[in-house]
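[1] What would the 3D arrangement of this be:
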Amino acid sequence: MPGLRLALIVILMAHGCDGGNVLVVPIDGSHWINMEVILRELHSRGHHLAVLRSLNSWYIPENSSFYTTITVTPPEDQGFNPGLFAFLVQRSFEINKMTPVWHFIEQQKDRAHMLQVFHSITLNFLSKVLEDSDLVGRLKRSHFDLVLTDPVFPTGVILAQYLRLPMVYSVRWINAGEAHREQAPSPPSYVPLHNSLFSDKMNFVQRTKNLLRYVVSILIEEAFIMPVYSELLQRHFPPGADLRSMQHSADIWMMRVDFVFEFPRPSVPNVVYIGGFQCREAKPLPAELEAFMQSSGEHGVVVMSLGSLIADLPKEMTEVISAAFSKLPQKVVWRYLGQRPSNLANNTLLLDWLPQNDLLGHPKTRAFVAHGGTNGLYEAIYHGVPVLGLPLLFDQFDNLIRMKGRGAARVVEASSLNAEDFLEALRDVLENPFYRNNMQRLSRLHRDKPLSPLDTAIFWIEFVIRHKGAAHLRSVGSSLPWYSYHSIDVVVFLLALSVASLWVLVCVCRLLCRCTCRTKRKVE
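    Take a look at the predicted model:
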């Protein structure tokens, strides 16, 4: 296998392309962490990268050694901020305590409202870009080969269409839900919807709920998202331009999933899978952190991180977690930005930042307490570290359901967390070999590929540069109206034809019967 990998890499290098000129339109936050990995690799292969960013960006630095920036000042001081996500966490706790019916209703209301807010912010940013003639002229004069974008919000999508450039997605989410169903067949009978908390094996009641979620997702997209951009499209595009067609026009959809994690489902030729591309072998830790890890002895270390968006948790929850940690023989490394818990024990080290991948790859690490973000879960899979899940927002609940279904994680409910339950679950993950064995099996499956996920991503980006697109891989199905896609118009036509034929047959029979009756009367 090492020889095969080396041969494939040599072939890829031989079939590379001259340095391309790529316009990158990323999404901030944890999505940028993903995109940055791809950009570093593209830069190392001689490509020129220009990153479009907001002046108020959290994570995307204006100065970089491997890309240039195009910085746009938003029309207002608006954007995402830590306070917003703290509010969303609190709201998530409230909703999770509701009855199932009210939980569903309130969840969908909040989802529709937040999507409308986020897309309105995106609209204002896009308007500022397209109405800046100097900026538009600069973009056109740059002669980009393609647009690389994350289409969670359609800034890059609309810009690519405006500049008439090929487009490659680094994607998992788009508009109102998971991106895979926008491009490939996704029957709701066995493909669970976002926030359904179902696996791919659903009973009748679950399939009914999943179908309802599918319908609601379409309605939210049509009622709350598409109208946001209609006026902008009318101003800057020819008549008939619509966002859905633009979104479906991407040449390559690089899905950030791997089927050791995701449930199997249908696919199409221009969807490629790069889940875990950000993972890498662990690097040496800083001296002080390495000393702390070694001080754990045979018991090892628990690593805890809640990702890049959540600065801190409610005080009562941190006290519960800290109390549970204090009863462990293991040492704990905890990424934490809030007020120091009053009951923090000597075995726990608080850090405002930690080298997560390097810690998970350390031989002393025994378990990972995580919120369920895909970056952290793929790093845990890559290094074979079992997970105790504490989902808070967005796709984290579904992600951890998948890991639980694989036997590689336990999940606890954050809104009703207590020290005893948290400690019991953590000890189970630490002491029961079931979780570590399953996670290490997933790690072996994830690593056993002829080409790494990152090399796969780079190959397809360069493929689009070399061939100026990949239209031959696009499925026509994504551009069909829903009634044609599901052949409903054909079924209706055939039903109408059958009814008409039956009616003609009945009429003929009645006419024949009348003629026969008249003949009999004449004979009599």
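[2] From now on I want contacts and neighbour counts done on CA atoms only, so please keep to that.
    Fine.
[3] which SSE is Thr456 in?
    helix 453-467 (DSSP states H and E).
[4] what helices or strands is that helix leaning on?
    Applying 3 or more CA pairs under 8 Å, 6 or more residues apart in numbering; DSSP states H and E, one finds that helix 453-467 contacts helix 30-44, strand 252-255.
[5] contacting residues around the last one?
    Applying CA atoms under 8 Å, 6 or more residues apart in numbering, the external contacts of strand 252-255 come out as 167-172, 180, 270-275, 457, 460, 464, 470.
[6] Please provide the structure for the following sequence as well, for comparison with the first:
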Amino acid sequence: MSTTISQILIILTLAGSILCGKILVFPHDGSHWVNMNVLIQELHFRGHHVTVLRAADSWYVKEQSPYYHSITIDFSVGGDAAFFKTFVFRQLQIRREGSSFWTQLSLDMELGRKFYEMHRKICEMVIRIIEDPKLISSIREAEYDVMLTDPANGGGVVLAHYLHLPLVFNVRWTVHGEAQFAIAPSPLSYVPFPLSLLTDKMTFFERVYNMLFYHLRLFFYKRVVGPHYTALCNRYFGPDVYYFELFQAADIWLMRVDFVFEFPRPTMPNVVYMSCFQCKPPKALPDDLEDFVESSGEHGVVIVSMGTLVGQLPDYIADEMAAALAKLPQKVIWRYSGKKPSTLGNNTILRDWLPQNDLFGHPKTKVFVSHGGTNGILEAIYHGTPIVGLPVVFDQHDNLSRMKYKGVAQVVDIATINQNVFLKAMLEVLNEPSYTINMNRLSRLLRDTPVQPMDNAMFWIEFVMRHKGAAHLRTESYKMPWYVYYSVDVIAFLLLVVSGAVFLIVAVIRCLCCRACRKKRVKQD
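    Sure thing, here's the model as predicted:
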């Protein structure tokens, strides 16, 4: 009997070792790491061995973790909480000065400078990895099965190509903007370019704006990242390798949204939608929070969180927000690490951290005040919590614009906020039932799926490991010149053929007419 049990245990151990894979992760720091870490934890629980590459000054990717082994690169990327706070405060200051063309240009220039520097340092970090003989040899000898990376930076993409590893993206953004525009047909007549604040139902002039905005933003992205990644690819792969083709050659794109959030649009076979993979049923709240929530009575609670990266705001903004929140009959739980606002009401408590998913799932939660990050919006949809949006930077304006269009959010300009405007938006969402009704409808749509998003993501990561890639799902259209992709050469050829045929027919008819006219004149003579 004991021999049989031992044999079974050996078989199970061998089976487990066969199914286990080795995954190399090149993350993007900040809020992007939050959802990457969720995937890493699940991979760990499924028996895979995960190794994460991190910079020495990484502020979210910890060196020690029970879920992964880390390789710390002795290099400073330079992004930390102080840097981001300065950047956000500067953005708000520029917006407060006005909303003219010059204000927008100033914002873009500020953003461009920050991104230019960030991508330069990421490329230098990749060089440091590749040109450290001991480090790169140890990475090769580990024989990883796949590279998992966030293409918001190109470090993992270039490194995967250098190591000849299959490539899986945890993605919504690439270095050239929204990911689906990189690989899927994207007709600008009905696919709004993110950040344009447009919908899929555009007037003529909105379509003009959408096209101009798309080309201007793409030019902006290429100017910011192009010099760094072009130089990096030239250094290791030669001038014939265009850096963005390495992105487009990824095997699987795990997309962090779906069509409850997105507008309908064409997609590709290797795009896997795993919207709200981090969402889950709520757990019990800590005792102090549960007591506070229950004390709200019939009015319920409002949750305020400006996301992972915006722990504090300029005093003039925080004071206006606090003054408005103090006038609500609801209790308020605010994730805030800055100086206590001078106008903070007795109904409001501040916390450095919140169990956000569990609070959204509490029946007394009425409204979510959000900066508009994708993670928070999806969790709010999952739990049916309507939103009051205060967009700060990046894609947040566009995310909240989509929610407003779907009838589940009100949006307020945080840069010029005052307590009256903010309070009016709060009362509108709290007292108008349509916001909750519409959000509950989106929640039902989001949850009604044949496969849970996390299971879907895990299947496709393991699929790539089993089959050493997924080339059969990947189109090679990105290698085509633009005139071939849009069939300009075919159209030109067909026009030439038709024109030639028309010219020949006209020439023949003209010749026959001339001959007939000559015969007629001969007869008359």
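[7] Could you tell me the TM-score of the two chains?
    Here the TM-score for the pair of chains, by TM-score structural alignment, normalised by the length of structure 1, is 0.92; 510 aligned residues with a CA RMSD of 2.3 Å.
[8] Looking at the helices and strands packed on helix 453-467 of structure 1, which one is packed in the most?
    Greatest average neighbour count among these goes to strand 252-255 (a mean of 24), per mean count of other CA atoms under 10 Å.
[9] centre of the chain versus that one, how much separation?
    Centroid separation for strand 252-255 of structure 1 versus its chain: 11 Å, with CA atoms, centre = their mean, to the nearest Å.
[10] The helix or strand just after that strand vs structure 2, average distance?
    The helix or strand immediately downstream of strand 252-255 of structure 1 is strand 271-273, counting by DSSP H and E. Taken against structure 2, strand 271-273 of structure 1 registers an average deviation of 0.5 Å after superposition, with mean CA distance after the TM-score superposition for structure 1.
[11] residues in contact with strand 271-273 of structure 1?
    Gln183, Ile252, Trp253, Met254, Met255, Arg256, Val257, Asp258, Pro453.
[12] against structure 2, where does that strand fall?
    Counting by TM-score structural alignment, strand 271-273 of structure 1 lines up with residues 271-273 of structure 2.
[13] so where do the helices sit in the stretch 201-350 of structure 2?
    204-237, 243-248, 287-294, 315-326 (DSSP state H, counting those that start in this stretch).
[14] now those helices as JSON lines including mean neighbour count and distance to Pro194 of structure 2?
    Output for the helices of the stretch 201-350 of structure 2, formatted as JSON lines (neighbours: other CA atoms under 10 Å; distance: least, CA to CA, whole Å):
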{"stretch": "helix 204-237", "mean neighbour count": "16", "distance to Pro194 of structure 2": "9"}
{"stretch": "helix 243-248", "mean neighbour count": "20", "distance to Pro194 of structure 2": "19"}
{"stretch": "helix 287-294", "mean neighbour count": "14", "distance to Pro194 of structure 2": "37"}
{"stretch": "helix 315-326", "mean neighbour count": "20", "distance to Pro194 of structure 2": "27"}
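[15] picking that back up, among the contacts of strand 271-273 of structure 1, which one sits closest to Gly20 of structure 1?
    Nearest to Gly20 of structure 1 among the contacts of strand 271-273 of structure 1 is Ile252, at 16.4 Å by CA to CA.
[16] which residue sits closest to the aligned residue in structure 1 for Val393 of structure 2, ignoring its sequence neighbours?
    Superposed on structure 1 with TM-score structural alignment, Val393 of structure 2 falls opposite Leu393. Nearest residue to Leu393 of structure 1 in three dimensions, chain neighbours excluded: Val89, at 6.4 Å (CA to CA, 6 or more residues apart in numbering).
[17] secondary structure element for the one you found?
    helix 82-96.
[18] Also Val10 of structure 1?
    helix 2-14.
[19] tell me how far that helix is from the chain's mean position?
    Counting by CA atoms, centre = their mean, helix 2-14 of structure 1 comes out at 29 Å from the chain centroid.
[20] Just the buried residues of that helix, please?
    Ile9, Leu12 (16 or more other CA atoms under 10 Å).
[21] If I take the very next helix or strand once past that helix and helix 453-467, what angle do their directions form?
    As assigned by DSSP H and E, the chain's next helix or strand after helix 2-14 of structure 1 is strand 21-25. Here the directions of strand 21-25 of structure 1 and helix 453-467 differ by 120 degrees (axes from the mean of the first three to the mean of the last three CA atoms, to 10 degrees).
[22] Columns distance to Leu400 of structure 1 on top of the helices and strands packed on helix 453-467 of structure 1, output as a markdown table?
    What follows is those, written out as a markdown table (distance: least, CA to CA, whole Å):
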| stretch | distance to Leu400 of structure 1 |
| --- | --- |
| helix 30-44 | 17 |
| strand 252-255 | 18 |
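[23] which stretch among these comes nearest Leu351 of structure 1?
    helix 30-44 (18.4 Å).
[24] mean shift between that closest one and structure 2?
    Looks like 0.7 Å for helix 30-44 of structure 1 (mean CA distance after the TM-score superposition for structure 1).
[25] now the angle between strand 21-25 and that helix, please.
    Using the same axes, to 10 degrees: helix 30-44 of structure 1 against strand 21-25 is 170 degrees.
[26] other SSEs contacting whichever helix or strand comes after helix 30-44 of structure 1?
    In the C-terminal direction, the helix or strand that comes right after helix 30-44 of structure 1 (DSSP H and E) is strand 48-54. Applying 3+ CA pairs under 8 Å, 6+ apart, one finds that strand 48-54 of structure 1 contacts strand 21-25, strand 68-72.
[27] Pull the number of nearby residues for His397 of structure 2.
    As a burial measure, His397 of structure 2 scores 23 neighbours (other CA atoms under 10 Å).
[28] This completes my enquiry, with thanks.
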